[in-house]
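Visitor: pasting the structure only:
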């Protein structure tokens, strides 16, 4: 049974086996959660991402996929990078967003991770509505078969935390 909790705060401060990064397809850092993880984790994460780009992911990581690197200076063993979809009012991309959570848990299982911290994937600059993003995140984790015992959603601000808390009570 996976315990699911919500925390308001900075994902880079979490002490867990794996921190999930809402990455862009280049894997080379960016803004928001991605930039924060790369800054706090240090150059080891970027070096590992460059190595991935040079080997298996020459064209970048696809939307809904996940891959792990060492966590550098973070209080975690690994960073699991996943690329969320950009929200669209005209195309349902919910399956891609759900895949981010499912694939991240699959990678966590492969690594033997027991605790994982997730951000609210795609709800920042990618524009996914928080309420719906929370619904998809929580439903997907609840429905996933995983050995991860502790899933923590780390929400950056009060608005995101409130949206996920509403959805968690459903």
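Guide: All right, it came through fine. What you see is a predicted model, and the numbers here were worked out from it, not measured in a lab.
Visitor: could you use CA atoms for every contact and neighbour count after this?
Guide: OK.
Visitor: how about the residue sitting nearest the centre point of the chain, what does it touch?
Guide: The geometric centre of the chain, computed from its C-alpha atoms, lies nearest to residue 20 (CA atoms, centre = their mean), at 3.4 Å. Going by CA atoms under 8 Å, 6 or more residues apart in numbering, residue 20 touches 79-82, 104, 116-119.
Visitor: ok, 6 Å please
Guide: 79-81, 118 (CA atoms under 6 Å, 6 or more residues apart in numbering).
Visitor: before we move on, what about residue 124?
Guide: Counting by CA under 6 Å, 6+ apart, residue 124 touches no other residue.
Visitor: repeat for residue 11
Guide: When contacts are counted by CA under 6 Å, 6+ apart, residue 11 is found next to residue 154.
Visitor: comparison target, given below:
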């Protein structure tokens, strides 16, 4: 099953997969880090799609995810997943982060997507400790794909050396 998960270092907007996950903020209107990079690469169509969702449901709460078109990014869709802000670990951050990954995987599977790429959700501006977040991500995905045929392949896309090393070590232990 671990052959269904991999890690690469690079730009998530350039990965050849069916769907990418955006580490979004609750407003879905773009921001810094991976969120800003995805909105920039996708162009105005992505922002317009997010505005439609905001009008329908308002903010997207931590742990939840929504799906939109991908604009100029050559994938079939973007899943906008809102991870938790780190408050020291006593405010259900681990459960919310696990829910964020599960809900993203559910959206990918429900839409028939075979391949998905995840960034390191909540580890940037939201301050989640990288090692703890990576362990939750890998464990959640491993359990999920062990029970379901889709997605067939999950790629963790890391922006920096530290996260890449952490994910490589975790995947090597499977």
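Guide: That came in fine, so what should we check first? The shown structure was predicted, so the numbers you read here are calculated from the model rather than taken from an experiment.
Visitor: before we move on, back to that, closest to residue 34 of structure 1 among the contacts of residue 20 of structure 1?
Guide: The closest of the contacts of residue 20 of structure 1 to residue 34 of structure 1 turns out to be residue 81 (CA to CA; 8.7 Å).
Visitor: excluding chain neighbours, what is closest to that closest one?
Guide: What sits nearest to residue 81 of structure 1 in space, not counting adjacent residues and going by CA to CA, 6 or more residues apart in numbering, is residue 21, at 4.7 Å.
Visitor: measure that neighbour to residue 170 of structure 1 for me?
Guide: Remark: distance between residue 21 of structure 1 and residue 170 of structure 1 (CA to CA, to the nearest Å) = 26 Å.
Visitor: now swap in residue 89 of structure 1 and tell me
Guide: With distances taken as CA to CA, residue 89 of structure 1 is found 24 Å from residue 170 of structure 1.
Visitor: check residue 69 of structure 1 too.
Guide: Using CA to CA, we find residue 69 of structure 1 at a distance of 34 Å from residue 170 of structure 1.
Visitor: the more surrounded of the two?
Guide: Relative neighbour count places residue 69 above the other of residue 69 of structure 1 and residue 170, with 19 against 7, counting by other CA atoms under 10 Å.
Visitor: assign that one to helix, strand or coil.
Guide: When classified by DSSP: H, G, I helix; E, B strand; the rest coil, residue 69 of structure 1 comes out as strand.
Visitor: any idea which element residue 34 of structure 2 lies in?
Guide: Mapping residue 34 of structure 2 onto the secondary structure by DSSP states H and E places it in helix 33-42.
Visitor: superpose on structure 1 and give me the mean offset of that helix.
Guide: Once the two structures are superposed, the average separation between helix 33-42 of structure 2 and the matching residues of structure 1 is 0.4 Å (mean CA distance after the TM-score superposition for structure 1).
Visitor: return the set of buried residues in that helix.
Guide: Within helix 33-42 of structure 2, the residues that qualify as buried are 34-42, counting by 16 or more other CA atoms under 10 Å.
Visitor: cool, and stretch 45-65 of structure 2?
Guide: Buried residues in stretch 45-65 of structure 2, counting neighbours by 16+ other CA under 10 Å, are found at 46-47, 49-51, 53-54, 60-65.
Visitor: need those residues in TSV (columns: distance to residue 152 of structure 2 and secondary structure).
Guide: As requested, the buried residues of stretch 45-65 of structure 2 are exported to TSV (distance: CA to CA, whole Å; DSSP: H, G, I helix; E, B strand; the rest coil):
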residue	distance to residue 152 of structure 2	secondary structure
46	26	helix
47	29	helix
49	27	helix
50	27	helix
51	31	helix
53	28	helix
54	30	helix
60	27	coil
61	27	coil
62	26	coil
63	23	coil
64	22	coil
65	20	strand
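Visitor: I appreciate the help and will end here.
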